[in-house]
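>>> I'll drop the sequence and a predicted model, then ask my questions.
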Amino acid sequence: MEHPYVTLNVENKVGYVEFFHPNRNAMPSEVLSKLEQIIIDAGKNDAIKIIVLKSGGNRTFCAGASFNELIAIENAVVGKQFFLGFANVIHAMRKCPKIIIGRVQGKAVGGGVGLASATDYCLATQYASIKLSELSIGIGPFVIEPAVSRKIGTTAMSQMTIDAETFFSAEFAKTKGLYSDVFETVEELDEAVQVLAEKLASYNPEALKEMKTVFWKNTEHWDSLLAERAEKSGKLVLSTFTKNTLKRFK
């Protein structure tokens, strides 16, 4: 049986952060909090100049929130706590003093699109289509919205949110600015990620750190904003509509 994990491997001054869950890389709380901590640790590790965020397996980059855990939420406090898991990973990525490159090998749904959006530069394969399915299960992409809108704009974000059951192609994601480039194969993707990461690792770390703060300017209020959004999702997940919908999906 494959078990969930989050690992950090350092090669040539690049810290490869990898997460995995046997259920299409869905994100239960425990994986989210490990991911947050590993990103914080990598940010403080002097042996690491650049971070790459990737996931295990070859089909799905990240299926978003864990449905099993969503179904089990019984009150608003627990609900808010669950959605703060995603908020905390986004905060860790945003505040990390190092540039984070995203490696998206397959589909990204909901929170997975949020993770891709919170990277500083994202590369993907042609199979890396994206979907914001939250409205169709009775909630909304509230916590990840600031990260997604910052990357692809409110228009594309709202289009995806409303067309909640549609996968938008990797080409769409590239056109909107989520992916900087799209490759035909995982091998080509990995090569491009490695070349870029190692090149960046040879640049002046002080300049990279200063640029990172420029990239993320005007997001200082996200600490309170994402907490409010987590509360909103936490309440909606308790609605009869969402409970019934999740049971169907299960």
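Cool, the structure landed. Keep in mind that what you see is a predicted model, and the values were worked out from it rather than measured.

>>> C-alpha only now, for contacts and for neighbours.
Noted.

>>> surely residue 24 meets residue 60?
Yes - using Cα atoms under 8 Å, residue 24 is in contact with residue 60, at 5.7 Å.

>>> So these two - more neighbours on which side?
residue 60 (23 against 20; other Cα atoms under 10 Å).

>>> any idea how far residue 118 is from the residue nearest to residue 177 when sequence neighbours are not counted?
In space, and not counting its chain neighbours, residue 177 is closest to residue 152: 5.6 Å by Cα to Cα, 6 or more residues apart in numbering. Per Cα to Cα, to the nearest Å, residue 152 is found 11 Å from residue 118.

>>> Looking only at neighbour counts, state which of these two leads.
More crowded of residue 152 and residue 118, by other Cα under 10 Å: residue 118, with 27 against 18.

>>> Residue 79 versus the more buried one, what's the distance?
Per Cα to Cα, residue 118 is found 22 Å from residue 79.

>>> Please apply the same query to residue 236.
9 Å.

>>> In addition, the following structure is provided for comparison:
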Amino acid sequence: MSNGSLYTKINNNIATIEFGHPASNSFPSELLVRLTKAFNELSVDDEVHVIILKSEGEKAFCAGASFDELVAIDNLADGKKFFLGFANVINAMRTCKKPIIGRVHGKVVGGGVGLVAACDYVYATDQAAIKLSELTIGIGPFVIAPAIERKMKISALSELSLNATKWHNAYWCKENGLYADVFEETKSLDNYVDDLAQKLAAYNPDGVQEMKKVLWKGTDNWTELLEERAEISGKLVLSDFTKKALEKFKK
């Protein structure tokens, strides 16, 4: 469990990916690699028509990147590689031929917000507040910013990134386009996720695939763009400001 868990199941043309980690469902690099691989494999699986992304437990949906790995970075190559983990997942979600439904049951931080934004359609509970706290430790949400801006527009990205200590509640997220709908109970959330998944699974797969291309039009440069952003983050994480902030946070 130190590297987290990831399970995929397929039933009635619906694939469900469920990830987990003891540290509030955060992502060590290995788990990001596994998630990227899962999306790439499901993209070309003819048995799969739609994908549901969810996480384990009843508390946080995702606490972002692994803090322990972040603290351990001591050179640019490792820094860039670390942030490429989220870049690769977002690009795998972007290029995946199947629509991805996000099922968000709790709070989301940092890189987790990027994954939610990269989903094609998201349902959430009223506990699913979000926060981008990267600037508080001297780095920024550079890799995930394109996905957030695409879904929520530049004004919301500005509010989230610059007001880095503030939690924004689920209804704010709905108003700004991240969530399609918000539910008070997890049971209602699951019912709506299952209902939409079943409908999408019954549609013409070729038609759905073409629709996904339309929805992601204009993002063909993201492979290069997110790599450039990963390098920016990789440099900043080595700064004295960030090292001191991480050490303070660790204590």
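Perfect, I can see it now. Keep in mind that this is a model prediction, so the values were computed, not measured.

>>> And residue 236 and residue 79 of structure 1? Which one has more around it.
Taking other Cα under 10 Å, residue 236 of structure 1 and residue 79 do not tie; residue 79 has more neighbours (23 against 20).

>>> and the helix or strand hosting that one, how far out from the chain's middle?
Using DSSP states H and E, the element containing residue 79 of structure 1 is helix 76-95. In this view, helix 76-95 of structure 1 has its centroid 12 Å away from the chain centroid, taken as Cα atoms, centre = their mean, to the nearest Å.

>>> Quick one: the helices in structure 2, in order.
Along structure 2, counting by DSSP state H, helices occupy 29-43, 67-72, 76-95, 111-118, 145-162, 170-175, 186-202, 205-215, 222-236, 240-250.

>>> Residue 105 of structure 2 is nearest to which of these?
When those are compared by Cα to Cα, helix 186-202 sits nearest residue 105 of structure 2, at 6.8 Å.

>>> what's next to the closest one, contact-wise?
With contact meaning Cα atoms under 8 Å, 6 or more residues apart in numbering, helix 186-202 of structure 2 is reached by 12-14, 49-52, 101, 103, 105, 123-125, 182-183, 208.

>>> Could you tell me which of the residues you listed count as buried?
Among the contacts of helix 186-202 of structure 2, those buried by neighbour count (16 or more other Cα atoms under 10 Å) are 13-14, 49-52, 101, 103, 105, 123-125, 182-183, 208.

>>> What about structure 1, which residue is the most distant from its middle?
Most distant from the centre of structure 1: residue 240, at 27.7 Å, with distances by Cα atoms, centre = their mean.

>>> Check the mean deviation of the helix holding residue 79 of structure 1 from structure 2.
Here the mean offset of helix 76-95 of structure 1 against structure 2 after fitting is 0.3 Å, by mean Cα distance after the TM-score superposition for structure 1.

>>> show me what contacts residue 149 of structure 2?
Residue 149 of structure 2 makes contact with 156-157, according to Cα under 8 Å, 6+ apart.

>>> try residue 138 of structure 2
Residue 138 of structure 2 makes contacts with 236-237, 239, 241-242, 245, as judged by Cα under 8 Å, 6+ apart.

>>> Most neighbours among those residues, which one is it?
Top of the contacts of residue 138 of structure 2 by neighbour count (other Cα under 10 Å): residue 237, with 25 neighbours.

>>> where's that one relative to residue 6 of structure 2, distance?
27 Å.

>>> State the number of residues packed around residue 58 of structure 1.
A count of neighbours around residue 58 of structure 1, defined by other Cα under 10 Å, yields 13.

>>> I'd assumed residue 107 was in contact with it.
No - under the criterion of Cα under 8 Å, residue 58 of structure 1 is not in contact with residue 107, lying 9.6 Å apart.

>>> how much space between the spatially most central residue of structure 1 and residue 46 of structure 1?
Nearest residue to the geometric centre of structure 1 (Cα atoms, centre = their mean): residue 115, 1.1 Å. Residue 115 of structure 1 is 24 Å from residue 46 of structure 1, where distance means Cα to Cα.

>>> Residue 238 of structure 1 now?
43 Å.

>>> out of these two, which sits in the busier spot?
Ranked by neighbour count (other Cα under 10 Å), residue 238 of structure 1 and residue 46 place residue 238 first, with 20 against 9.

>>> Contacts only, for that one.
By Cα under 8 Å, 6+ apart, the neighbours of residue 238 of structure 1 are 73-76, 79.

>>> Now residue 144 of structure 1. Nearest residue, chain neighbours left out?
Per Cα to Cα, 6+ apart, closest to residue 144 of structure 1 is residue 114, 4.9 Å.

>>> list the contacts for the one you found?
Neighbouring residues of residue 114 of structure 1 by Cα under 8 Å, 6+ apart: 90, 144-145, 147-148.

>>> 7 Å instead?
Contacts for residue 114 of structure 1 (Cα atoms under 7 Å, 6 or more residues apart in numbering) come out as 144, 147-148.

>>> Kindly report the same for residue 140 of structure 1.
If a contact means Cα under 7 Å, 6+ apart, then residue 140 of structure 1 has 134, 233 as its contacts.

>>> Repeat the analysis, applying 10 Å as the threshold.
110, 132-134, 161-162, 164, 229, 232-233, 236-237 (Cα atoms under 10 Å, 6 or more residues apart in numbering).
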